[in-house]
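Engineer: Show me the folded form of this:
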Amino acid sequence: MTRFPDIDSYFSELQRLINSYDWNRAQTASSLFSMEDDHSYLPYLQVESYGSRTRRSRLNDEVFDEMTCLHLHVLYCVHVANDFVSAHSTQIQIVQLFNKEILQKRKEENWFMPIFYQLCTDLRILSKEAEDVSSQNDDGEAMTSFYEQAANCLMECYRACVSDVRTEIHSSKKVAMLNLTNQLFRIYFKINKLNLLKPLIRAIENCGPLYQEFSMADKVTYNYYLGRKAMFDADLPLAEKSLNYAFRNCPRDCMSNKRRVLIYLIPVKMFLGHMPTHRLLHDYKLDEFEEVVEAVKDGNLGRLDRALEQHEKFFIKSGIFLMLEKLRSITFRTLFKKVCSLLGGSIFLLEVFLCALSFAQVNDVDVCELECIMANLIAEKKIKGYISHQHGKLVISKKQEAFPALSSISAAI
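Structural biologist: Below is the predicted model of the structure:
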């Protein structure tokens, strides 16, 4: 905090960094526009009335000067007034100013993008804070208004960036596409409007050589959110591919981020027949999955239900509880496979499976429901065979693998 003994030194440092017109210097300058950086806690940088005290030390660039003054007002709103609604509206002013005067007017240069990314990140964070305050103080009307305001502002910036088509890739503003898509991913997940992401995802898929210009951090983040969306869309192959990419390319020392990816990758892998090891769960402090995994592997429905109930809060908070409940079908299949393997042959009385279910502490399934469960598994190609309703029997394939590997099946949750 002592690096800026007064407000003049803060402006001087910004002046030095911005005058370089250099991407790396802009990355350093971006922290000076962050409401969470050390400088934000300095009282003389928390300015209540923008345009008074700050004007004694101006930046040469009028746009950046105005943005900086507005930023100091945001610091006052956040750290002094605790007024996140005003901070949010001021941050929108900053981003809109950046869009109008820099993104749209300064052609064939993009060195300032790291600063822009920080401004967008702070806008998203302030949206959450303002939303939380609003939900506590009003009657709940327009609960997503702050998120939607931020999303609309970011979409305006997105359109300005993608319209920069005549500039060389290395200096194009289109390099912001992925970062902005990630920001919007986060917001749309919050307000449950993932359908609005379809054109943005399509644009990333079709961006060609530009994809190589995106940072690895943005690629990891994008694949994490793309994998989550694919999981909820029941597209397990895409979910596995995207989440695998995010996990493998996330730095080893970012354990918390890798753990966050695994929370979604593990259920996807389980649906595809790949069970996580005890060591993996232990290393990433995901012991909540331990009993779930063992229950699915054993075909023990009762144990699965108890495991889900025991860690219900964690799974609901992570947004995967409903998906894990659908592991019941895989658990049924495992149990049925064990029964068939134990008895041998290809024709089995349905009563045998009812006995096995009773042994697995499932006593609320009758013959009709059992037939429905088996019929669904057969329709999903997880069992190859048919049910003889007249004779009360399950007939499984002799020529083909009656219980094919889950990874070989076109997966659907």
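Engineer: From here on, just use CA atoms for contacts and neighbour counts.
Structural biologist: Will do.
Engineer: what about the longest helix in the protein?
Structural biologist: Determined from DSSP state H, the single longest helix within the chain is helix 113-137.
Engineer: State the distance from the closest residue in space to E129 that isn't next to it in sequence to M67.
Structural biologist: Excluding its sequence neighbours, the residue lying closest to E129 (Cα to Cα, 6 or more residues apart in numbering) is F84, at 6.2 Å. Applying Cα to Cα, to the nearest Å, the value for F84 to M67 is 18 Å.
Engineer: Same check on E129?
Structural biologist: Counting by Cα to Cα - E129 and M67 are separated by 21 Å.
Engineer: now swap in E309 and tell me
Structural biologist: 50 Å.
Engineer: So between these two, which is more surrounded?
Structural biologist: Using other Cα atoms under 10 Å as the criterion, E309 and M67 rank with M67 on top: 20 against 12.
Engineer: Proceed likewise with the subsequent sequence, for comparison:
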Amino acid sequence: MTSYSIGLNDYLNRLNDAHYNQNGQGVAMLLSFRQSHVMSDHLIIEKPERAVGNIIYAPMDDVVLAHLKVVKGYHQSNVLDMWRAQTTMVAAVARFMTESKEENWMLPMMNTVVLELRLQSISADAESVRVDSTKPGELLEKTADSLMTCFRVCAADTRSGEAESKRWGLLYLVNQFFKIYFKINKLNLCKPMIRAIESLSFKDQYPLSQLITYKYYTGRKAMFDSDFATANTALSFAFQRCHQRSHKNKRRILIYLLPVKMLIGYIPKKSLLLKYNLKEFMDLV
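Structural biologist: Down below sits the predicted model:
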């Protein structure tokens, strides 16, 4: 049976197997609204509590029930219902993590759930402004509040050994906060996030992709604070380590890095500006 037509019990058994085997990536995929199982009509039932409870045990059952509500919202094209259910899902994941002592296999699940809440919040915020006359950015702020529950769980895990620590989830979370705070123009809220990362003994051991994102945003923050030396170091790190084929991302970094370089006396080559289609800087060199 394909994921497009997967039955509820089959779906729950697959999820239970991944959970039992502590397969974080497998659980994450089965709880993602960007995977093909969400297209199955068989996952939409009026009261799924009994079916879920027969296969999935607490506290994972609350995570799954919330995801099924996300799937229902997806089928109804209701972005606000999806966002509300995903918010519930993030809270359930935080409870699950709290009860899972001295293990961090579930971090891929957390990463997927918090990423998708942020992604959903963008369209949900626009819809809320349209139908409920809320202020732009209000749902994004509420999303940041929801993500904070997972942040606290990860930050508080100081007793586990380094390899099993949930603090390995902090950088991914902080990058999600950055994307929200920059979007709603509340850069002052980035400061405690930066302190949390900089205090970690293993801060340089995170995956390179996460470090690049972190340096990009901390560089931009330093630029706005007129700390050009820090901005130069952070943005240069992001540019130099960003994959050569990631032309779009390297260009995005240069938009902030080049003004910083110029302020400290560096004049970029025209060949660099042409390569990344940065013609707006041509008159300055």
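Engineer: ok, how many other residues are close to S121 of structure 2?
Structural biologist: By other Cα under 10 Å, neighbour count at S121 of structure 2 equals 29.
Engineer: Is it in contact with L139, as I believe?
Structural biologist: Yes: between S121 of structure 2 and L139 there is a contact under Cα atoms under 8 Å: 6.2 Å.
Engineer: residue ranges of the strands in structure 1, please?
Structural biologist: Ranges of strands in structure 1, per DSSP state E, are 347-349, 385-388, 393-396.
Engineer: Take those and write them to TSV, including distance to Y10 of structure 1.
Structural biologist: Formatted as TSV, those follow (distance: least, Cα to Cα, whole Å):
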stretch	distance to Y10 of structure 1
strand 347-349	79
strand 385-388	74
strand 393-396	75
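Engineer: Mean neighbour count added to those, as CSV?
Structural biologist: Below are those laid out as CSV (neighbours: other Cα atoms under 10 Å):
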stretch, mean neighbour count
strand 347-349, 17
strand 385-388, 18
strand 393-396, 19
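Engineer: where do the helices sit along the stretch 101-250 of structure 2?
Structural biologist: 107-132, 138-155, 170-183, 190-198, 208-224, 228-241, 247-263 (DSSP state H, counting those that start in this stretch).
Engineer: count of neighbours near the residue mapped onto M29 of structure 2 from structure 1?
Structural biologist: Per TM-score structural alignment, the equivalent position to M29 of structure 2 in structure 1 is S31. Applying other Cα under 10 Å, we find 18 residues neighbouring S31 of structure 1.
Engineer: Quick check: S31 of structure 1 touching N24?
Structural biologist: No: here S31 of structure 1 does not reach N24: they are 11.9 Å apart, not a contact under Cα under 8 Å.
Engineer: And the most centrally placed residue in structure 2, how close does it get to T134 of structure 2?
Structural biologist: Nearest to the mean C-alpha position of structure 2, by Cα atoms, centre = their mean, lies L115 at 3.1 Å. According to Cα to Cα, L115 of structure 2 stands 23 Å off from T134 of structure 2.
Engineer: Then L43 of structure 2?
Structural biologist: Applying Cα to Cα to L43 of structure 2 and T134 of structure 2 gives a distance of 32 Å.
Engineer: Compare neighbour counts for these two and give me the winner.
Structural biologist: L43 (21 against 14).
Engineer: Without its sequence neighbours, what residue ends up closest to that one?
Structural biologist: Per Cα to Cα, 6+ apart, closest to L43 of structure 2 is L8, 5.2 Å.
Engineer: and the one you found, how many neighbours?
Structural biologist: Using other Cα under 10 Å: L8 of structure 2 sits among 20 other residues.
Engineer: If I follow the layout properly, it ends up in contact with D41?
Structural biologist: No: using Cα under 8 Å, L8 of structure 2 is not in contact with D41, being 9.3 Å away.
Engineer: Buried residues, stretch 153-166 of structure 2. List them.
Structural biologist: V153, C154, A155, D157, S165, K166 (16 or more other Cα atoms under 10 Å).
Engineer: Need the max-distance pair from these.
Structural biologist: Using Cα to Cα, the buried residues of stretch 153-166 of structure 2 reach their maximum pairwise distance at V153 and S165, which is 10.6 Å.
Engineer: how much space is there between the corresponding residue of structure 1 for A238 of structure 2 and L281 of structure 1?
Structural biologist: Here A238 of structure 2 is matched to A246 in structure 1, going by TM-score structural alignment. Per Cα to Cα, A246 of structure 1 is found 18 Å from L281 of structure 1.
Engineer: more crowded one of the two?
Structural biologist: Higher neighbour count among A246 of structure 1 and L281: A246, with 27 against 18, using other Cα under 10 Å.
Engineer: List the contacts of the nearest residue to that one once chain neighbours are set aside.
Structural biologist: Nearest residue to A246 of structure 1, sequence neighbours excluded (Cα to Cα, 6+ apart): V220, at 4.6 Å. Residues counted as contacts of V220 of structure 1 (Cα atoms under 8 Å, 6 or more residues apart in numbering) are Y245, A246, F247, N249, C250.
Engineer: Try it again at 7 Å.
Structural biologist: Taking Cα atoms under 7 Å, 6 or more residues apart in numbering, we find V220 of structure 1 in contact with A246, N249, C250.
Engineer: Looking at structure 2, name the residue matched to it.
Structural biologist: Counting by TM-score structural alignment, the partner of V220 of structure 1 is I212.
Engineer: number of nearby residues for F247 of structure 1?
Structural biologist: 21.
Engineer: Oh, that last question was meant for D233 of structure 1, not what I typed.
Structural biologist: Neighbourhood size, D233 of structure 1 [other Cα under 10 Å]: 13.
Engineer: Residue in structure 2 paired with it?
Structural biologist: So, by TM-score structural alignment, D233 of structure 1 is matched to D225.
Engineer: just to revisit the earlier point, please tell me I have it right and the residue nearest to L43 of structure 2 contacts S40.
Structural biologist: No: with contacts counted by Cα atoms under 7 Å, L8 of structure 2 stays clear of S40, the gap being 9.0 Å.
Engineer: So what's the residue count around the closest residue to I44 of structure 2 other than its chain neighbours?
Structural biologist: Excluding the flanking residues, the one nearest I44 of structure 2 by Cα to Cα, 6+ apart is K72, at 6.0 Å. K72 of structure 2: 22 surrounding residues under other Cα under 10 Å.
Engineer: roughly how far apart are the alignment partner in structure 1 of K72 of structure 2 and V63 of structure 1?
Structural biologist: Residue correspondence to structure 1 (TM-score structural alignment): K72 of structure 2 is matched to Y76. Y76 of structure 1 is 20 Å from V63 of structure 1, where distance means Cα to Cα.
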